[in-house]
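K.L.:
Provide a 3D model corresponding to the input given below.
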Amino acid sequence: MGYYINYYMDYFLYLLPALIVTIVAQVMVSRTYSKYSKVRSGRGYTGAMAARAILDSNGLQNVGIEHISGNLTDHYDPRTNVVRLSDSVYNSDSVAAIGVAAHEVGHAVQQNRGYLPMKIRAAIIPATQIGSKIAIPLFFIGLILSFEYLTTIGIILFSATVLFQLVTLPVEFNASRRALQTIEQDHFLEGGEVTGAKKVLSAAAMTYVAGLLMAIMQLLRLLAIAGRRND
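P.N.:
Now for the predicted structure:
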């Protein structure tokens, strides 16, 4: 009985605070994006137009731009060298759309210039994909069967997820910084429009901070559980 009490106490101690931060971050993104998606840019660029112009100005004519369904599903795919923009960004001339499009182009620029944190993140993706699927099951199978080596492997694999989240922070913050510099210097947005784009990208960045916090707290929870079982 004591084990199960401690199990649920661990949940409230480690995961609940991180979950609250994650929810708050998601709400902030939704509200901020919704607000500035209604503010049209003065120069009338759409997300796709801005993305193409920024890519071309960086000598990245070989990087494609595609439309992808969904909301805020925007991303840069380094495997196919394509920037994919969502329904709410591709044809939209809003401040939010241009900010998001410029951010994704920032990842393409990072790839082209060999940005080190992006290289590191790409290198650990395979381990992260494996770890995210089997780390927790292995950990608890090891606990149930008293196979300590399985719990250790589970913790090591989950640590790859934490490392991925950690490396993701500089990648995302740098892409946003590049985006804001470009849209201001090249006058895609002007005045208060730049401030709006900055608020959108800052809110989005907080989701990555929340993701890292959640991963760290989950790892600490696994270590706490394993530590009690070994006592």
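K.L.:
contacts and neighbour counts: CA atoms only from here.
P.N.:
Noted.
K.L.:
what's the span of stretch 179-197 from first residue to last?
P.N.:
Start and end residues of stretch 179-197 are separated by 9 Å (C-alpha to C-alpha, to the nearest Å).
K.L.:
again, but for stretch 51-70
P.N.:
OK, stretch 51-70 end separation, C-alpha to C-alpha: 18 Å.
K.L.:
buried ones in it?
P.N.:
For stretch 51-70, a neighbour-count test (16 or more other C-alpha atoms under 10 Å) marks Ala51, Arg52, Ala53, Ile54, Leu55, Leu60, Val63, Gly64, Ile65, Ile68 as buried.
K.L.:
Test my guess that Gly154 contacts Ile141.
P.N.:
No - the criterion here is C-alpha atoms under 8 Å, and Gly154 misses it with Ile141 at 9.4 Å.
K.L.:
Who's the closest spatial neighbour of the spatially most central residue of the chain, skipping the chain neighbours?
P.N.:
Nearest to the mean C-alpha position of the chain, counting by C-alpha atoms, centre = their mean, stands Tyr208 at 4.7 Å. Once flanking residues are discounted, Tyr208 sits nearest to Leu169: 6.4 Å by C-alpha to C-alpha, 6 or more residues apart in numbering.
K.L.:
what about the residue lying closest to Asp77 once chain neighbours are set aside, distance to Leu116?
P.N.:
Using C-alpha to C-alpha, 6+ apart and skipping residues adjacent in sequence, the residue nearest Asp77 is Val83, 6.3 Å away. The gap separating Val83 from Leu116 is 20 Å, by C-alpha to C-alpha.
K.L.:
what secondary structure does the residue nearest to Asp77 sit in?
P.N.:
With DSSP: H, G, I helix; E, B strand; the rest coil as the basis, Val83 sits in strand.
K.L.:
so who does it touch?
P.N.:
Residues in contact with Val83 (C-alpha atoms under 8 Å, 6 or more residues apart in numbering) are Val63, Gly64, Ile65, Glu66, Asp74, His75, Tyr76, Asp77, Glu104, Val105, Ala108.
K.L.:
right, and Phe173 touches Ala203 too?
P.N.:
No - Phe173 lies out of contact with Ala203 (C-alpha under 8 Å); the separation is 11.2 Å.
K.L.:
Strands along the protein, start to end?
P.N.:
In the chain, the strands defined using DSSP state E lie at 64-67, 75-77, 82-85.
K.L.:
Relative to Met217, which of those is closest?
P.N.:
Met217 lies closest, by C-alpha to C-alpha, to one member of the strands of the chain: strand 75-77, at 26.8 Å.
K.L.:
what does that closest one contact?
P.N.:
When contacts are defined by C-alpha under 8 Å, 6+ apart, strand 75-77 is touched by residues Val82, Val83, Arg84, Leu85, Glu104, Val105, His107, Ala108.
K.L.:
this one as well, want them side by side:
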Amino acid sequence: MFFDPYYFLYIAPALVLAFWAQMRVKSTFAAAQKVHTSLSGAAAARHILDSAGLQNVAIEQVAGHLSDHYDPRDKVLRLSQDVFGARSAAAVGIAAHEAGHALQDAQNYAPLVLRNGAVPAATFGGNASMIMLIAGMLLSPKIPALGILVPLGIAAFACVVVFQLINLPVEFNASARAKRLLVDHGIVATDDMVYVNRVLNAAAWTYVAATLQAVLTLLYYIMRFYGNRD
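P.N.:
All right, here's what the predicted structure looks like:
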């Protein structure tokens, strides 16, 4: 199990998709960086948030490349240095996407509420599933009762899959909101929205790839531990 080549065969489609999506994000982001906008990423996000009455949501700059995210616990929108101060279609597109998450939070958007509620289980499942599976596999021959760790490990990883599936509509909706808000507020010219669309659509494929990998990994676990039984 530790170096099973069949695992990589199982998740190969997800790995190929993830590689393509990352390359697509890189190329579309670089192209959209060349399209000038009147507002920076931070200013665009601030305008969108204030227009929605979300003056309580702060905006901070964080380190890292494309490390942008919205923190619903602290009500903070954190933008990477490539987005925070940049005046480009790439920057305002990503900033508007994260602002979209803040709007979802303020409106109690159901999939976001479900996703936030699933975070603890997904975090536990991601950390504990492999330990349970390995321990169950190694220890059950000597202590049969510990064989229960295998189905528990699979169930724990299933929480990761559920989280990823819930996350997809959350991300798609945030991008749809961003595209609409940028046009409605006149932040990006209609002709230049093609660049924003390409960046956000490419980013969406990274979430699809992550979900596919989680699903295929779960199927691998089920096959690995139960597929050879009569």
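K.L.:
Superposed, what's their TM-score?
P.N.:
For these two chains in superposition, a TM-score of 0.94 is obtained (TM-score structural alignment, normalised by the length of structure 2); 225 aligned residues with a C-alpha RMSD of 1.6 Å.
K.L.:
Neighbour count: Gly154 and Ile141 of structure 1, which is higher?
P.N.:
Gly154 (23 against 15; other C-alpha atoms under 10 Å).
K.L.:
how close does the counterpart of the more buried one in structure 2 get to Gly136 of structure 2?
P.N.:
Taking TM-score structural alignment, Gly154 of structure 1 has Gly153 as its aligned residue in structure 2. Noted for Gly153 of structure 2: a distance of 8 Å to Gly136 of structure 2, by C-alpha to C-alpha.
K.L.:
how far away is the counterpart of Leu85 of structure 1 in structure 2 from Gln33 of structure 2?
P.N.:
Under the alignment by TM-score structural alignment, Leu85 of structure 1 pairs with Leu79 in structure 2. Leu79 of structure 2 is 15 Å from Gln33 of structure 2, where distance means C-alpha to C-alpha.
K.L.:
Ok, Val196 of structure 2 next?
P.N.:
In this view, Val196 of structure 2 and Gln33 of structure 2 are 10 Å apart by C-alpha to C-alpha.
K.L.:
Show me the common contact partners of these two, please.
P.N.:
Common neighbours of Val196 of structure 2 and Gln33 (C-alpha under 8 Å, 6+ apart) are Ala89, Ala90.
K.L.:
more crowded one of those two?
P.N.:
Val196 (28 against 21).
K.L.:
hang on, isn't that one packed against Ala89?
P.N.:
Yes - counting by C-alpha under 8 Å, Val196 of structure 2 does reach Ala89; the two are 5.8 Å apart.
K.L.:
Just give me the neighbour total for Ala118 of structure 2.
P.N.:
Other residues lying near Ala118 of structure 2 total 18 when counted by other C-alpha under 10 Å.
K.L.:
dump the residue contacts of the counterpart of it in structure 1.
P.N.:
Per TM-score structural alignment, the equivalent position to Ala118 of structure 2 in structure 1 is Ile124. Going by C-alpha under 8 Å, 6+ apart, Ile124 of structure 1 touches Ala160, Phe164.
K.L.:
cutoff 7 Å now
P.N.:
Counting by C-alpha atoms under 7 Å, 6 or more residues apart in numbering, Ile124 of structure 1 touches Phe164.
K.L.:
go on, Ile148 of structure 2?
P.N.:
By C-alpha under 7 Å, 6+ apart, Ile148 of structure 2 lies in contact with Gly136.
K.L.:
cool, and Ser88 of structure 2?
P.N.:
Contacts of Ser88 of structure 2 by C-alpha under 7 Å, 6+ apart are Ala32, Gln33, Lys34, Val35, His36, Thr37, Ser40.
K.L.:
List only buried entries from those.
P.N.:
Ala32, Gln33, Val35, His36, Thr37, Ser40.
K.L.:
What's the local residue count around the counterpart of Ala96 of structure 2 in structure 1?
P.N.:
If you follow Ala96 of structure 2 across to structure 1 using TM-score structural alignment, you land on Ala102. Counted with other C-alpha under 10 Å, the neighbours of Ala102 of structure 1 add up to 31.
K.L.:
The one 3 residues further on too?
P.N.:
The local packing of Val105 of structure 1 (other C-alpha under 10 Å) involves 30 other residues.
K.L.:
Wait, it touches Ala51, no?
P.N.:
Yes - contact criterion C-alpha atoms under 7 Å: Val105 of structure 1 and Ala51 qualify, at 6.2 Å.
K.L.:
thinking again about what came up before, now the two most distant members of the buried residues of stretch 51-70 of structure 1.
P.N.:
Of all pairs drawn from those, the greatest distance, 20.3 Å, lies between Leu60 and Ile68 (C-alpha to C-alpha).
K.L.:
check contacts around the residue nearest to the match of Ala96 of structure 2 when sequence neighbours are not counted.
P.N.:
Counting by C-alpha to C-alpha, 6+ apart, Ala102 of structure 1 lies nearest to Ala179, which is 4.8 Å off, once chain neighbours are set aside. By C-alpha under 7 Å, 6+ apart, Ala179 of structure 1 lies in contact with Gly99, Ala102, His103, Gly106.
K.L.:
could you dump the contacts of Ser88 of structure 2 to JSON lines with distance to Val160 of structure 2?
P.N.:
Formatted as JSON lines, these follow (distance: C-alpha to C-alpha, whole Å):
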{"residue": "Ala32", "distance to Val160 of structure 2": "33"}
{"residue": "Gln33", "distance to Val160 of structure 2": "34"}
{"residue": "Lys34", "distance to Val160 of structure 2": "37"}
{"residue": "Val35", "distance to Val160 of structure 2": "37"}
{"residue": "His36", "distance to Val160 of structure 2": "39"}
{"residue": "Thr37", "distance to Val160 of structure 2": "38"}
{"residue": "Ser40", "distance to Val160 of structure 2": "35"}
